[in-house]
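# How does the following fold in three dimensions:
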Amino acid sequence: MHPEWPVLIAVHAVAAAYSILFGAFQLLRRTKGGAVHRVIGRIWVAGMYIVILTSFGIRTLNGGFTWLHALSVFTFFTVSIGLWAARTGRIPAHRSYLTGSYFGILGAFVGVVAVPDRRIPQMAVNDLPGLVVWVACILLTAGFAVAGTALLRPARKPAEPAAADVL
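Predicted structure coming up:
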């Protein structure tokens, strides 16, 4: 953890990074609804809820809230409705709400890195090797998680023997 990052901000940043990566993975996959989709989706949802909850502990210098906090409230509802939609078989609604939530976190990320006073841009200027190591660790661990889910794919059933093979 970077020495100037309180634990809350570090947890928030890591959860946001994972949410961006796992969300992109989900959106780019062709196959939806299987075991891999469900496991990665649960990881993504957990990351999103962590981002949402930790955001309320991160305030401006004068202790106030910003537009990002309003986005957190909105995202809490969109993620929750998207989960409910999946549970009740409303897949188009599930897709819409969670895709929108994903693009919301991307927008928040752009909003954060576009402000030079924020920690990530400051780290890019003042501690580029530390930022590179942080990003590499996030990418590596996310890659391991995705690769691990490949083990969840059901084994193919052996082909039925042909009638001539049985006799």
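# Every contact and neighbour count from this point should use C-alpha atoms.
Will do.
# Report the contact partners of the residue nearest the centre of the chain.
Nearest to the mean C-alpha position of the chain, by C-alpha atoms, centre = their mean, lies Ser19 at 1.4 Å. Each residue near Ser19 by C-alpha atoms under 8 Å, 6 or more residues apart in numbering is listed here: Trp44, Val45, Gly47, Met48, Tyr102, Ile105.
# I'd like the structure of this one too, to check against the first:
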Amino acid sequence: MTTIAVRTDPIRRIGLTVLIIMGVTALAVLMRGFGGGADYRTPAWAIQLHLATVIPALPLGAWLLWRAPKGDTAHRVGGRVWALLMIVTAIDSFWIRTITGGIGPIHLFSVLTLVQLPRAIWFAKSSQIDRHRKTMRGVFFGLIAAGIFAMAPGRTLWALLFG
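Down below sits the predicted model:
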């Protein structure tokens, strides 16, 4: 009888754990959102669509930025999926208006995303890889910054998570 040694890479285990935690958190947030527990000045579908695109964009973006090699088929396909998720997220954000009742400062991240993503794609297609890399990093860290601002007390995400 032969035994097969299974190598468990700690990075893969950590990544899988983070994805599971994010999935459970997303499910809890979405379920709470369906219950109507918070006072929304925005349609529920907008928040649900926003979370449905943001939550997978975060780990996918991290994977794309920190994996090697770049430029292969997996990078290109993953990048297209990530860009699509980010475009939907940015457009959808304009329906989310809970604090001000209108477009607020956090929406600047959406405008920047809608401007910078096409530029980054053009940089990649025109072989300006350094500019592509810098622009995509900027959009990714903008996603993280917007997420941090979205967790502020009084914001919709705060209300969904903490009541």
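# between the contacts of Ser19 of structure 1, which is nearest Ala24 of structure 1?
Comparing the contacts of Ser19 of structure 1 against Ala24 of structure 1 with C-alpha to C-alpha picks out Tyr102 as the nearest, at 8.0 Å.
# In contact with the closest one: list those residues for me.
Shown in contact with Tyr102 of structure 1 (C-alpha under 8 Å, 6+ apart): Ser19, Ile20, Gly23.
# The last one matches what in structure 2?
Which is Gly23 of structure 1. Here Gly23 of structure 1 is matched to Gly61 in structure 2, going by TM-score structural alignment.
# State the helix or strand in which its match lies.
If you go by DSSP states H and E, Gly61 of structure 2 is part of helix 44-66.
# distance from that helix to structure 1 after superposition?
On superposition with structure 1, the mean distance recorded for helix 44-66 of structure 2 (mean C-alpha distance after the TM-score superposition for structure 1) is 1.0 Å.
# how about the helices in structure 2?
For structure 2, the helices defined by DSSP state H cover 10-34, 44-66, 73-92, 107-125, 129-150, 156-162.
# tilt between the second one and helix 129-150?
Note on geometry: by axes from the mean of the first three to the mean of the last three C-alpha atoms, to 10 degrees, helix 44-66 of structure 2 and helix 129-150 are set 140 degrees apart in direction.
# Could you do the longest one as well?
For the pair helix 10-34 of structure 2 and helix 129-150, the angle between their directions (the same axes, to 10 degrees) equals 50 degrees.
# quick check, distance from helix 10-34 of structure 2 to the centre of its chain.
Distance of helix 10-34 of structure 2 from the chain centroid (C-alpha atoms, centre = their mean, to the nearest Å) equals 13 Å.
# Can you name every helix or strand that that helix contacts?
If contacts are counted by 3 or more C-alpha pairs under 8 Å, 6 or more residues apart in numbering; DSSP states H and E, helix 10-34 of structure 2 sits against helix 44-66, helix 156-162.
# Can you give the distance of the longest one from its chain's centre?
Spelled out, it's helix 44-66 of structure 2. With C-alpha atoms, centre = their mean, you get 3 Å for helix 44-66 of structure 2.
# likewise stretch 105-116 of structure 2?
Here stretch 105-116 of structure 2 is found 13 Å from its chain centre; the criterion is C-alpha atoms, centre = their mean.
# in structure 1, what residues pair with it?
Counting by TM-score structural alignment, stretch 105-116 of structure 2 falls onto residues 67-78 of structure 1.
# how big's the offset between that stretch and structure 2?
Per aligned residue, stretch 67-78 of structure 1 averages 1.2 Å (mean C-alpha distance after the TM-score superposition for structure 1).
# Okay, buried residues for that stretch please.
Applying a neighbour-count criterion of 16 or more other C-alpha atoms under 10 Å, one finds Leu68, His69, Leu71, Ser72, Thr75, Phe76, Thr78 buried in stretch 67-78 of structure 1.
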